[in-house]
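S.K.: Quick one, what's the 3D model for this:
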Amino acid sequence: MATKPSHAAEPALLSGGNPKIPKAYGDAPVQAYIAAMPGWKSDLGRRLDEIIAATVPDVNKAVKWNTPLYGMADQGWFLGFHCFTRYVKVTFFNGGFLDPMPPGASKTAGVRHLDLREDDPLDEEQFADWVRQASRLPGERM
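M.R.: Prediction:
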């Protein structure tokens, strides 16, 4: 009896199109999350990841709570991003200390957001500067 080749199941998409990826550490789960981001968001996620890795070559990566996280050893997580229906939200956990601060305020003290929509140009130079600054600050322990 012939068997069909097995294909890895595509990750489920949660509300807003956020990929459901199991909690794990390292680059592989982050890449799985990015590959599962729907439509234009996957290209954006890939570019964000490339900029972060180029700016902070020794960055640690993980996926927790269906969110890619980036941090420094012994300092905690400084950045994460998450898919919503119409945008990708980049969260700087100590963004209130960045100069200039990312534009999106948060209910959580010190946290700042950058919401990126399909037609929004990404200011790669500013984003890299925020990543550089954020990587030098104490991060969140999660």
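
S.K.: switch to C-alpha atoms for all contacts and neighbour counts from now on
M.R.: Will do.

S.K.: residues making contact with the longest strand seen in the chain?
M.R.: Longest strand in the chain by number of residues (criterion: DSSP state E): strand 76-83. With contact meaning C-alpha atoms under 8 Å, 6 or more residues apart in numbering, strand 76-83 is reached by 16-19, 37, 41, 66-72, 88-94, 131, 134-135, 137-142.

S.K.: Please give the structure of this sequence too, so both can be compared:
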Amino acid sequence: MARKAPPPTDGKPVLLSGGNPQIPKGDGDGPVQAYIAALPGWKQDIGRRLDELITAAVPGVRKAVKWNSPLYGADDQTWFMSFHAFNRYIKVAFFRGASLDPVPPGTSRQKDVRYLDVPESGLPDEARFTVWVKQAAALPGERM
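M.R.: Prediction:
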């Protein structure tokens, strides 16, 4: 039987492995902002910047938190990307990343998914990231 994380005693979300916050699932910007606010240290700044760039690149982007990760969608039923905190980086997942030009560097066991690891130093190329976000939002999304 899987063990549940203990409830926080100080009112703050529990941090799971890698510093990823355990945030209740929910739709909208509120849960995403709660997730970002609960990220520890430098990860909070990176999460905030990722969210700002995604929101600017895709006006009206749909947001939610599921599986302790923020998800971003261009329509009412599918998602095109997410991110998740790990110890040394934040992993951005483009669900149809193999169709992006150029293809993001991180491979996956799933043939269409590509990753971008963002370290404490931040995004190496915000312009390229923004292009990827726009391309990803224009592709068919994933149902989740």
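
S.K.: After superposing, what score do the chains get?
M.R.: Once superposed, chain against chain, the TM-score is 0.92 (TM-score structural alignment, normalised by the length of the first structure); 135 aligned residues with a C-alpha RMSD of 1.2 Å.

S.K.: Could you point out the longest helix of the second structure?
M.R.: Counting residues, the longest helix found in the second structure (DSSP state H) is helix 42-57.

S.K.: With the first structure overlaid, how far apart is that helix on average?
M.R.: For helix 42-57 of the second structure, the mean distance to aligned residues of the first structure following superposition is 0.5 Å (mean C-alpha distance after the TM-score superposition for the first structure).

S.K.: re the thing from before, check how far the longest strand of the first structure sits from its aligned residues in the second structure, on average.
M.R.: Averaged out, strand 76-83 of the first structure is 0.3 Å away (mean C-alpha distance after the TM-score superposition for the first structure).

S.K.: Just checking, which helix or strand succeeds that strand along the chain?
M.R.: Downstream of strand 76-83 of the first structure, the first helix or strand assigned by DSSP states H and E is strand 87-92.

S.K.: so the helix or strand just after that following strand corresponds to what in the second structure?
M.R.: Where DSSP H and E defines the elements, the next helix or strand beyond strand 87-92 of the first structure is strand 112-117. Using TM-score structural alignment, strand 112-117 of the first structure lines up with residues 114-119 of the second structure.

S.K.: Check stretch 38-45 of the first structure too.
M.R.: Going by TM-score structural alignment: stretch 38-45 of the first structure matches residues 40-47.

S.K.: Specify the angle between the longest helix of the second structure and strand 90-94 in degrees.
M.R.: Using axes from the mean of the first three to the mean of the last three C-alpha atoms, to 10 degrees, the direction of helix 42-57 of the second structure lies 30 degrees away from that of strand 90-94.

S.K.: Counting neighbours, show which residues of helix 42-57 of the second structure come out buried.
M.R.: For helix 42-57 of the second structure, burial by neighbour count (16 or more other C-alpha atoms under 10 Å) applies to 43-51, 54-55, 57.

S.K.: Pick out the residue closest to the middle of the first structure.
M.R.: Most central in the first structure under C-alpha atoms, centre = their mean is residue 81, positioned 3.1 Å from the mean C-alpha point.

S.K.: Quick one: map it onto the second structure.
M.R.: Residue 81 of the first structure maps onto residue 83 in the second structure, by TM-score structural alignment.

S.K.: Setting aside sequence neighbours, what's the nearest residue to its match?
M.R.: Take residue 83 of the second structure and drop its neighbours on the chain: the residue closest to it by C-alpha to C-alpha, 6 or more residues apart in numbering is residue 92, 4.3 Å away.

S.K.: how far away is residue 125 of the first structure from residue 119 of the first structure?
M.R.: According to C-alpha to C-alpha, to the nearest Å, residue 125 of the first structure and residue 119 of the first structure sit 18 Å apart.

S.K.: swap in residue 52 of the first structure?
M.R.: 21 Å.

S.K.: and residue 9 of the first structure, how many neighbours does it have?
M.R.: Residues within reach of residue 9 of the first structure, counting by other C-alpha atoms under 10 Å, total 6.
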